[in-house]
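Student: Fold the following and give me the result.
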Amino acid sequence: MNIFLQFYKSLFSPKDIALFRHQGIGKTILYVFFLTLLSVMPAVFYSGSAIINSLHAIDETIDSDLPDFEIAEGQLHTDKEVPVTLNKDNFTIIVDSTGAVDPSALSDSDNTIALLKNDVYLNAAGQEQSYPYTMLTSGTISKNDLSEFLASADSLMPIIIPLIAIVIYIFAAGMRFIELSLIALAGLLLKNALGKKLEYRHLWRMSAYSITLPAVFFTIMSALQTTVQNGAIINWFISLIILLLAIKEVPAHKPN
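Tutor: Model prediction:
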């Protein structure tokens, strides 16, 4: 059975998921990478779009609206005694050399870039990143330097966006494998309760297919940019229910 047919069957058939426990581990790992690729596509698309839009918005705003600033010795310096906040094209730019803005207070805001006292903060399509100035440069950066850098960075987007996509994908794949390992551990309790003769390796394979339905659901929600309340709990609950149904489809062990 090819990987696409397995994907289709895993959406509704615990019986087929139970049969997948005998397949090679390589094919199961390939399926996990495929499912991860599918699930990160909305995040990659919106993150890339947000970064491109933010560069354009900042480039248009930096010369006319932002105050003069300088980043030296890992800190931001301006002549403003209060934070400066600008909103342009659904994008928020914050310049704060006072240390008054807490990055944790920006987590609920979308499409935001903040030049804070000691680091630069970016929130694009729900993906938060923060980089200290000392990691970005050991010298001095002025407002004019940043303007010139953004102009050159725009031409590098065909390279930068794929690199960001790879980072997101690798991180998501790592988290997916951890999730599967934990679900398979919970499956040990379920198989003992049901009296089924299954090993951890069988349960890991079955778990890889049990997460298909919630993964597709949350991919659709991400594509629609819709937040699901208690999403992690829902994801785990549905995955465990499907795994439970798949375990029940395994024939009971009959001792000799």
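
Student: contacts and neighbour counts: CA atoms only from here.
Tutor: Noted.

Student: ok, which stretches of the stretch 51-200 of the chain are strands?
Tutor: 69-72, 75-78, 84-88, 91-95, 112-115, 119-124, 127-132, 140-142 (DSSP state E, counting those that start in this stretch).

Student: Buried deepest among those, which one?
Tutor: Per-stretch averages of neighbours, counted by mean count of other CA atoms under 10 Å, single out strand 112-115 among the strands of the stretch 51-200 of the chain, with a mean of 23.

Student: From the rest of the structure, what touches that one?
Tutor: 76, 91-97, 106, 120-124 (CA atoms under 8 Å, 6 or more residues apart in numbering).

Student: Turn the strands of the stretch 51-200 of the chain into CSV, including distance to residue 153.
Tutor: Putting these into CSV (distance: least, CA to CA, whole Å) gives the following:
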stretch, distance to residue 153
strand 69-72, 19
strand 75-78, 21
strand 84-88, 20
strand 91-95, 18
strand 112-115, 16
strand 119-124, 16
strand 127-132, 17
strand 140-142, 15
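
Student: one more, for comparison:
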Amino acid sequence: MSYWEWFFKSFYNRKVIAYSRFRPITTTIGFVLMIIFIASIPYFISLNITIVSSVQQLDRILENDLPDFHLVEGTLVMEKEEVYITDEVSEGFFLIDPANSLTEGKLLELEEGIALQEKEFLFISNGQIQSISYSLLGLQELSKEDLSHRISQLLNFLPILLTIITSLLFVGLAGLGFLSITILAFLALFIKGKRKLEYRHMWIITAHALTLPVILLYWIDILIFPIPFTAFALSTFLIVLAAIRSIPIPKRHKHSTPS
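Tutor: This next block holds a predicted model:
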């Protein structure tokens, strides 16, 4: 069976998932990285589009008449700590909140826009909040005018920065995926019954059982409506259970007694 046949059959064929226990662990690790990358494509595209449009909008906003503010050691400082907000921009809102007085829920109620909080930029779009710290952007000590100049420069550096951010996020998602597999594989040991399955077998089976839940549910989570993490774990565990049940239990050999 070719690699791609194995990939597509891992979506629905419990026997293929069960038989995957004989695949090398190195191949399985590569398989997990691939399905996490495929599952993350909508998220990465949405994130990159949101950040690019938000930085462009921020560049335009900083050219307007805003209250004076500056950064001191990577922290936003403004004379009045009251929230400044304006919707007199081309898209969404812009606010300055040095005291972090607005909760995530309140920001999401405002829909599309940009927020400058105590330690980071917040980009709000499509019901999601993406954050970038001032420190990550190399912004430690500067005024509003300096920030405007830096943002203009950032537009040229943005492709490289987005590549770095996307890579770091992928590493984080991959780490979460491997941690989930490790935990679920351990729990699956309690349902293997009398089948001769070791932990390494359970780990590989769980890794392949992750294919459908991770890709389908994460795409739904990003493109349609939020999916709780428990749904990923439960659906994967049920697929693991179905795969294990497809493995026959070894029969005991009856020893004939001598006459």
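
Student: hang on, the earlier thing: quick one: closest of the strands of the stretch 51-200 of structure 1 to residue 212 of structure 1.
Tutor: For the strands of the stretch 51-200 of structure 1, proximity to residue 212 of structure 1 was assessed by CA to CA; strand 127-132 is nearest, at 23.1 Å.

Student: quick one, the closest one and strand 119-124 angle?
Tutor: Between the axes of strand 127-132 of structure 1 and strand 119-124, defined by axes from the mean of the first three to the mean of the last three CA atoms, to 10 degrees, the angle is 170 degrees.

Student: Average offset of strand 127-132 of structure 1 relative to structure 2?
Tutor: Superposed on structure 2, strand 127-132 of structure 1 shows a mean distance of 4.5 Å to its aligned residues (mean CA distance after the TM-score superposition for structure 1).

Student: so where do the helices sit in the stretch 51-200 of structure 1?
Tutor: With DSSP state H, counting those that start in this stretch as the criterion, the stretch 51-200 of structure 1 has helices at 133-136, 143-155, 157-194, 200-210.

Student: Next, format those as a markdown table and append distance to residue 42 of structure 1 and mean neighbour count.
Tutor: Shown next, in a markdown table, are the helices of the stretch 51-200 of structure 1 (distance: least, CA to CA, whole Å; neighbours: other CA atoms under 10 Å):
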| stretch | distance to residue 42 of structure 1 | mean neighbour count |
| --- | --- | --- |
| helix 133-136 | 28 | 14 |
| helix 143-155 | 22 | 14 |
| helix 157-194 | 11 | 16 |
| helix 200-210 | 21 | 25 |
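
Student: For residue 32 of structure 1, which of those helices is the nearest?
Tutor: helix 200-210 (6.4 Å).

Student: The closest one aligns to what range in structure 2?
Tutor: Mapped onto structure 2 using TM-score structural alignment, helix 200-210 of structure 1 spans residues 199-209.

Student: quick revisit: including distance to residue 30 of structure 1, could the helices of the stretch 51-200 of structure 1 go into a markdown table?
Tutor: Output for these, formatted as a markdown table (distance: least, CA to CA, whole Å):
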| stretch | distance to residue 30 of structure 1 |
| --- | --- |
| helix 133-136 | 36 |
| helix 143-155 | 34 |
| helix 157-194 | 11 |
| helix 200-210 | 10 |
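
Student: Which of these sits closest to residue 8 of structure 1?
Tutor: Using CA to CA, the nearest of the helices of the stretch 51-200 of structure 1 to residue 8 of structure 1 is helix 200-210, at 10.2 Å.

Student: Tell me the first helix or strand C-terminal of that closest one.
Tutor: Next in sequence after helix 200-210 of structure 1, counting helices and strands by DSSP states H and E, comes helix 212-223.

Student: Looking at the helices of the stretch 51-200 of structure 1, which is nearest to residue 251 of structure 1?
Tutor: Taking those one by one with CA to CA, helix 157-194 is closest: 10.6 Å.

Student: thinking again about what came up before, quick one: closest of the strands of the stretch 51-200 of structure 1 to residue 49 of structure 1.
Tutor: Ranking these by proximity to residue 49 of structure 1 (CA to CA) places strand 119-124 first, at 8.7 Å.

Student: mean deviation of that closest one from structure 2?
Tutor: Looks like 3.0 Å for strand 119-124 of structure 1 (mean CA distance after the TM-score superposition for structure 1).

Student: now that strand and strand 91-95, what's the angle there?
Tutor: Using the same axes, to 10 degrees: strand 119-124 of structure 1 against strand 91-95 is 170 degrees.

Student: So which other helices or strands are in contact with strand 119-124 of structure 1?
Tutor: Applying 3 or more CA pairs under 8 Å, 6 or more residues apart in numbering; DSSP states H and E, one finds that strand 119-124 of structure 1 makes contact with helix 25-62, strand 112-115, strand 127-132.

Student: just how off-centre is the longest one within its chain?
Tutor: Averaged C-alpha coordinates place helix 25-62 of structure 1 at 8 Å from its chain's average position (CA atoms, centre = their mean, to the nearest Å).

Student: And for the last one?
Tutor: The gap between where strand 127-132 of structure 1 is centred and where its chain is centred comes out at 13 Å by CA atoms, centre = their mean.
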